[in-house]
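A.B. asks: Next input, structure requested:
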Amino acid sequence: MAGHGRGPTVTLHLSRTSRPCTSQCAPFGNGGHLRWQSEPGVRATGSWTTGDGSLNAPPESMETMLGYHERVRGRWSWPELGGWVFGFANDAAESGQAATAPPAAVVFTLLQPTAPSDATNGSVMLWRRGRLLRHFPRRSLQVAVQGLLDRDRVVLVPPLAGMLGTPPAAPVPRRLLITGICGQDRVRLDFHARTAARIANPSETTLRPFSVHEVLGDCRVEAVVSGRSLAFEAGAVVEFAGGAR
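C.D. replies: Below is the predicted model:
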């Protein structure tokens, strides 16, 4: 991938280490639905240049990075889809072993369509060594937020969106806490946001833009499944999406 002109550029090789979860589906609105399938532990290696204007700037090697892949299908439009909170974290304790799945990984999804009132859906899924260990459905989840991320830490992209009268969006929470309990099994995700990029998207049915905030931060994951404890801390990516007001 490369930007126009002199950069930036990035060359990536992606490889899978984990098995995806079972596909999930959320119906909403008048015949709309969203189907997704999550797969953590995607490893990326390659090189990048910053695009600082130098034509002969040598590329810098990239250490093995842990990412995520999601297959999304369905029939939906904005603003009917409403919004969502989504995120993932991979335990990077063994990131130097390129062919090995992370010791643990977690993915959470919370969909918030505008209608009907009971269309909210979501899940928390926990992987161990590349295999899905536990699925916590929406009815087993509690979600809480605390504080707001300073707007100076949120960058609007693309930059020209600021010249088009893009209305402000709801602020990003500074802390997100998700707890899942199924019988004796439990999981807790404690995410602290550091910075965010707001991507302004057009809406198919209104003049209001639809915004997706890509948020970077740190996450503490603690879980007990079948009597066995699991815990790790790692960098995480969270998406907060919703209509501008």
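A.B. asks: rest of the way, CA atoms for contacts and neighbours
C.D. replies: Noted.
A.B. asks: Just the strands from this protein, written as ranges.
C.D. replies: Assigned by DSSP state E, the chain shows strands spanning 9-15, 24-28, 32-49, 60-75, 84-90, 104-111, 121-128, 131-137, 141-148, 154-157, 173-182, 185-201, 210-225, 228-243.
A.B. asks: Can you lay out these as a markdown table showing mean neighbour count?
C.D. replies: Listed next are the strands of the chain as a markdown table, based on neighbours: other Cα atoms under 10 Å:
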| stretch | mean neighbour count |
| --- | --- |
| strand 9-15 | 14 |
| strand 24-28 | 18 |
| strand 32-49 | 19 |
| strand 60-75 | 15 |
| strand 84-90 | 23 |
| strand 104-111 | 23 |
| strand 121-128 | 22 |
| strand 131-137 | 19 |
| strand 141-148 | 13 |
| strand 154-157 | 16 |
| strand 173-182 | 18 |
| strand 185-201 | 21 |
| strand 210-225 | 20 |
| strand 228-243 | 19 |
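A.B. asks: can you pull the contacts of residue 238?
C.D. replies: 85-88, 213-216 (Cα atoms under 8 Å, 6 or more residues apart in numbering).
A.B. asks: between those residues, which is closest to residue 61?
C.D. replies: For the contacts of residue 238, the residue nearest residue 61 by Cα to Cα is residue 216; the value is 22.0 Å.
A.B. asks: picking that back up, need the max-distance pair from the contacts of residue 238.
C.D. replies: Distance extremes for the contacts of residue 238: the farthest pair is 88 and 213 at 14.3 Å, using Cα to Cα.
A.B. asks: Distance check, residue 155 against residue 234.
C.D. replies: Using Cα to Cα, to the nearest Å, we find residue 155 at a distance of 23 Å from residue 234.
A.B. asks: one more to line up against the first:
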Amino acid sequence: MSELKFKRVLLKLSGEALAPQEGSGIDPHAANEIALHVKSVVEMGADLAIVIGGGNLWRGKIGIEVGMDQATADYMGMLATVMNSLVLMDALEHIGVTTRVQTAIQMQSVAEPYIRRRALRHIEKGRVVIFAGGTGNPYFTTDTAAALRAVEMHADILIKATKVDGIYDSDPRKNPAAKKFDTIRYIDALSMQLEVMDSTAISLCMDNKMPVLVLNLWENESLKKALSGEKVGTLVIP
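C.D. replies: I've put the predicted structure just below:
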């Protein structure tokens, strides 16, 4: 078992991580691939909790643009995160990783309600916990939910998994000369409007000194390398 620099980790995934190559929806093969990445770090001895978005199924801003009430649109997004969480739980259980889904919106037929102390006990027993339903409140993103759960679970780090290998001063897909940061301060990420996470999430991490690592989950076992202390992605620090 490798020595871990970060023992307890909150992994933030976008809903798009579960989407097919083309279009929206859920691709079970994508869920299986993510599950294998998760299993690899669980086998290293990491305590892992996950927050996943719902953008592959529903984006609240689409409803808002056509006149939908924002709270209603946001609640629909929360329900989408529950569907994604169940898919990922099933993929993890199929490869032998004991997993629990807790949701901030009570639906006892499909998932446990979010209870902080129960979630901590699950993690201490080596189970992966997936937090669904965002914060349970409209007007907050799943980035903010991830920051909140990371603080509540006493995580050593919040890892935001993307399909880009870190934070750049501009979009590297549009600007070949974009500069990548190895480290950046919270306040600089906010002032430069780098869209690492929304401002509420970054502020919550900053207030609680929660480091944030942005990396490409699908690149060269980056998650395992990050937990072992190798330089991967971009670290957001005080």
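A.B. asks: Post the TM-score for the overlay when you can.
C.D. replies: The TM-score (TM-score structural alignment, normalised by the length of the second structure) is 0.27; 110 aligned residues with a Cα RMSD of 5.9 Å.
A.B. asks: Helices along the second structure, start to end?
C.D. replies: For the second structure, the helices defined by DSSP state H occupy 28-42, 60-65, 70-94, 116-124, 142-152, 186-191, 199-207, 222-228.
A.B. asks: of all these, which lies closest to residue 214 of the second structure?
C.D. replies: Of all those, helix 222-228 sits nearest to residue 214 of the second structure, with 10.0 Å by Cα to Cα.
A.B. asks: got a list of what the nearest residue to residue 89 of the first structure once chain neighbours are set aside touches?
C.D. replies: Nearest non-adjacent residue to residue 89 of the first structure, counting by Cα to Cα, 6 or more residues apart in numbering: residue 236, 4.7 Å away. Listed by Cα under 8 Å, 6+ apart, the contact set of residue 236 of the first structure reads 87-90, 191, 216-219.
A.B. asks: before we move on, the earlier item: just the contacts of residue 238 of the first structure now: which is nearest residue 13 of the first structure?
C.D. replies: For the contacts of residue 238 of the first structure, the nearest to residue 13 of the first structure is residue 88 (20.3 Å; Cα to Cα).
A.B. asks: Residue 10 of the first structure versus that closest one, what's the distance?
C.D. replies: From residue 88 of the first structure to residue 10 of the first structure the distance is 22 Å (Cα to Cα).
A.B. asks: for residue 84 of the first structure, same thing?
C.D. replies: Distance from residue 84 of the first structure to residue 10 of the first structure, counting by Cα to Cα: 29 Å.
A.B. asks: Same check on residue 182 of the first structure?
C.D. replies: Distance of residue 182 of the first structure to residue 10 of the first structure, computed by Cα to Cα: 42 Å.
A.B. asks: give the contact list for the residue nearest to residue 135 of the first structure when sequence neighbours are not counted.
C.D. replies: Nearest non-adjacent residue to residue 135 of the first structure, counting by Cα to Cα, 6+ apart: residue 125, 4.6 Å away. Residue 125 of the first structure sits next to 106-108, 132-136 when contact means Cα under 8 Å, 6+ apart.
A.B. asks: Using JSON lines, lay out those together with distance to residue 15 of the first structure.
C.D. replies: Output for the contacts of residue 125 of the first structure, formatted as JSON lines (distance: Cα to Cα, whole Å):
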{"residue": "106", "distance to residue 15 of the first structure": "18"}
{"residue": "107", "distance to residue 15 of the first structure": "18"}
{"residue": "108", "distance to residue 15 of the first structure": "22"}
{"residue": "132", "distance to residue 15 of the first structure": "18"}
{"residue": "133", "distance to residue 15 of the first structure": "21"}
{"residue": "134", "distance to residue 15 of the first structure": "23"}
{"residue": "135", "distance to residue 15 of the first structure": "24"}
{"residue": "136", "distance to residue 15 of the first structure": "27"}
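A.B. asks: which of those sit farthest apart?
C.D. replies: Farthest pair in the contacts of residue 125 of the first structure, by Cα to Cα: 108 and 133, 13.8 Å.
A.B. asks: quick one: residue 236 of the first structure from residue 200 of the first structure, how far?
C.D. replies: 22 Å.
A.B. asks: and what of residue 105 of the first structure?
C.D. replies: Separation of residue 105 of the first structure from residue 200 of the first structure (Cα to Cα): 29 Å.
A.B. asks: Next: residue 14 of the first structure.
C.D. replies: 27 Å.
A.B. asks: ok, residue 40 of the first structure touching residue 71?
C.D. replies: No: Residue 40 of the first structure is not in contact with residue 71 according to Cα atoms under 8 Å; the separation is 11.7 Å.
A.B. asks: Right, I'll call it a day here.
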